[in-house]
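Trainee: here are the coordinates; sequence isn't available:
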């Protein structure tokens, strides 16, 4: 698997990351262990998790696999904080307490990448950024970033990190990463966030590159009983993309896949992975078999004509002020 720099930082990450949202709930410890083996065998290095995933159980599962299935130095660990008890709290105390709890569950003394999971309108961005800076200064994480924040907050946070009180740009930790949803069904980041991140030197970690599983084509005829859309706690996550508009995109992906002799998930993943500015595409799977299906895209480079066709079919609407 190809490795890439995370934005302008010196950290190199695998072009596909393994997401763990279902670990500890829909994916048990044995299946998680098998997934991690499959991922490592494919050359993957970046493991993505969050304190909220399965109420912290995902991090506990990962902690149990470190030293058994994988050594700590074989993996790059990315986790997120800022949401607890179902509400957003990106205050300095909440973030740092959350980071300490994450490290305890993972059984490690540091993360490689630590992200604020969501914007907090109740906390000044300056306070949130101060927690990111302190986390780097204290050695609890190597790199920091934001997840699911709009472009203006991303730019403001990058500025604060670069030129905070008592800092010069050469001494700042910098904004290394932004994690955003990005797929052929969700291209909103192309309006401002993606070009902004590239200008700021932040690498994009694209979550749900398979359109929350819809681009696999599994929902073309019905909702499979063992799918996320049939799960009580994940149904609401998938349903926004089970629309007539989404179906036309899915059919285009299926047609492209048929023409290439590949699976739809491979086409959808390759399209996201190779978009300029994307450092890694984060794929999650409930089972090892599903993960193997996604990782089959490692050697797929989409022909220019197919990429152009998918671009045209799914292009986001741009207007003022992004385009005049």
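Mentor: Looks like it came in fine. All values reported here derive from a predicted model rather than from experimental measurement.
Trainee: when you work out contacts or count neighbours from here on, use the C-alpha atoms and nothing else.
Mentor: OK.
Trainee: and residue 309, what helix or strand is that in?
Mentor: helix 304-314 (DSSP states H and E).
Trainee: all strands of the stretch 101-250 of the chain, in order?
Mentor: For the stretch 101-250 of the chain, the strands defined by DSSP state E, counting those that start in this stretch occupy 111-116, 141-147, 175-181, 203-207.
Trainee: now tabulate those in TSV and tack on mean neighbour count and distance to residue 13.
Mentor: Below are the strands of the stretch 101-250 of the chain laid out as TSV (neighbours: other Cα atoms under 10 Å; distance: least, Cα to Cα, whole Å):
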stretch	mean neighbour count	distance to residue 13
strand 111-116	25	10
strand 141-147	24	12
strand 175-181	26	11
strand 203-207	27	10
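Trainee: below is an additional structure, to be compared with the one above:
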């Protein structure tokens, strides 16, 4: 699998990442082992997890599997900290919480460092400098090799990345930002992606298949074994089952038919090759789904197909994005 640099850093990662959101909850150890082994054998390196996935079970599973199944040195392990199961405070970006969470993640993962440590979300109740100082300490102590953020809007990402580049002393520049990005969700193109491109921050798209909708599996209803039919993930999929999404899915299906490909391959290839994108993170539930995603390695979309998909899925951006000097 092709490797790409993560932002303006020396870290190289596979251009498809493996997500572990369902590990320890919907994906048991046997299935997780099959996924990780298949991903590794295909040349995949980037494995993305978080301390809250499965209440820590995803990290624990990944740690067990790197003990004997897949060499730890062959993987780029990325995890996150900052989300908390507290209805009164969903995110905690304080230095104390983040560093304690990192230590707990390392213990579950069974390793002395993670390759990429990400702040899971912006915490408006903690000074940003304090949150970023936790990243600096993690990198300077060797517990994390690189640092990034997740779910930061445009101004938050720009402020954080600029601070890390401009402040005095040893600072950990932001290598990445992880955001939802697909043909069904192009909101990052408004401010996040331009900021990332300008500041040398690599984009790791989550839900690159539109929460599974872009595979076409929901065209005739909701399959009983799909995420959309589950009690805890149904609400996650539901926003992408409207008429507007349906028109985009039909366009993807038409393109796939013309290319003798699948809708999954077309949708994933589109986001993988967008400017600024380093590696879409795919959350496959089983080896079959992962194999389908990995098969996109040999597919490059023709320019006219990309343009047609761009047109049918284009978000409406007007002021202040529109160039008013031409009006």
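Mentor: Happy to help now that I have it. From a predicted model like this one, the values you see are computed outputs, not experimental measurements.
Trainee: TM-score for this pair?
Mentor: TM-score for the superposed chains, counting by TM-score structural alignment, normalised by the length of the first structure: 0.97, backed by 320 aligned residues with a Cα RMSD of 0.9 Å.
Trainee: before we move on, back to that, now the strands of the stretch 101-250 of the first structure as a markdown table including distance to residue 131 of the first structure?
Mentor: A markdown table is the format used below for those (distance: least, Cα to Cα, whole Å):
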| stretch | distance to residue 131 of the first structure |
| --- | --- |
| strand 111-116 | 10 |
| strand 141-147 | 10 |
| strand 175-181 | 13 |
| strand 203-207 | 20 |
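Trainee: which of the residues in the host helix or strand of residue 293 of the second structure are buried?
Mentor: Taking DSSP H and E as the criterion, residue 293 of the second structure maps to helix 287-294. Within helix 287-294 of the second structure, the residues scored as buried using 16 or more other Cα atoms under 10 Å are 287, 290, 293-294.
Trainee: ok, the residues you listed vs residue 97 of the second structure, which is closest?
Mentor: Closest approach between these and residue 97 of the second structure, by Cα to Cα: residue 290, at 34.0 Å.
Trainee: ok, now which ones touch the equivalent of the closest one over in the first structure?
Mentor: In the first structure, residue 290 of the second structure lines up with residue 291, judged by TM-score structural alignment. Counting by Cα atoms under 8 Å, 6 or more residues apart in numbering, residue 291 of the first structure makes contact with 35, 38-39, 283-285.
Trainee: what's the answer for residue 313 of the second structure, then?
Mentor: 183-184, 248.
Trainee: rerun that using 10 Å as the cut-off
Mentor: Counting by Cα atoms under 10 Å, 6 or more residues apart in numbering, residue 313 of the second structure touches 182-186, 244-245, 247-249, 251, 307.
Trainee: so which of the residues you listed wins on neighbours?
Mentor: Within the contacts of residue 313 of the second structure, most neighbours by other Cα atoms under 10 Å means residue 249, with 28 neighbours.
Trainee: in the first structure, what residue corresponds to it?
Mentor: Match for residue 249 of the second structure (TM-score structural alignment): residue 250.
Trainee: wait, isn't that match in contact with residue 183?
Mentor: No. Using Cα atoms under 10 Å, residue 250 of the first structure is not in contact with residue 183; the gap is 11.4 Å.
Trainee: from residue 281 of the first structure, how far out is residue 196 of the first structure?
Mentor: According to Cα to Cα, to the nearest Å, residue 196 of the first structure and residue 281 of the first structure sit 18 Å apart.
Trainee: neighbour count: the two, which is higher?
Mentor: residue 281 (32 against 18).
Trainee: which SSE is the more buried one in?
Mentor: strand 278-284.
Trainee: average gap between that strand and the second structure?
Mentor: Following superposition, strand 278-284 of the first structure is found to deviate from the second structure by 0.5 Å on average (mean Cα distance after the TM-score superposition for the first structure).
Trainee: what's the burial count for residue 86 of the first structure?
Mentor: Quick note: residue 86 of the first structure (other Cα under 10 Å) scores 7 neighbours.
Trainee: same check on residue 155 of the second structure?
Mentor: If we define neighbours as other Cα under 10 Å, then residue 155 of the second structure has 12 of them.
Trainee: that one matches what in the first structure?
Mentor: Taking TM-score structural alignment, the alignment pairs residue 155 of the second structure with residue 152 from the first structure.
Trainee: isn't residue 271 of the first structure right up against residue 298?
Mentor: No. With contact defined as Cα under 10 Å, residue 271 of the first structure does not reach residue 298; the gap is 11.6 Å.
Trainee: which one's more surrounded, the two?
Mentor: residue 271 (23 against 17).
Trainee: which strand or helix spans the more buried one?
Mentor: Assigned by DSSP H and E, residue 271 of the first structure falls within helix 264-273.
Trainee: mean shift between that helix and the second structure?
Mentor: Helix 264-273 of the first structure sits 0.4 Å off on average (mean Cα distance after the TM-score superposition for the first structure).
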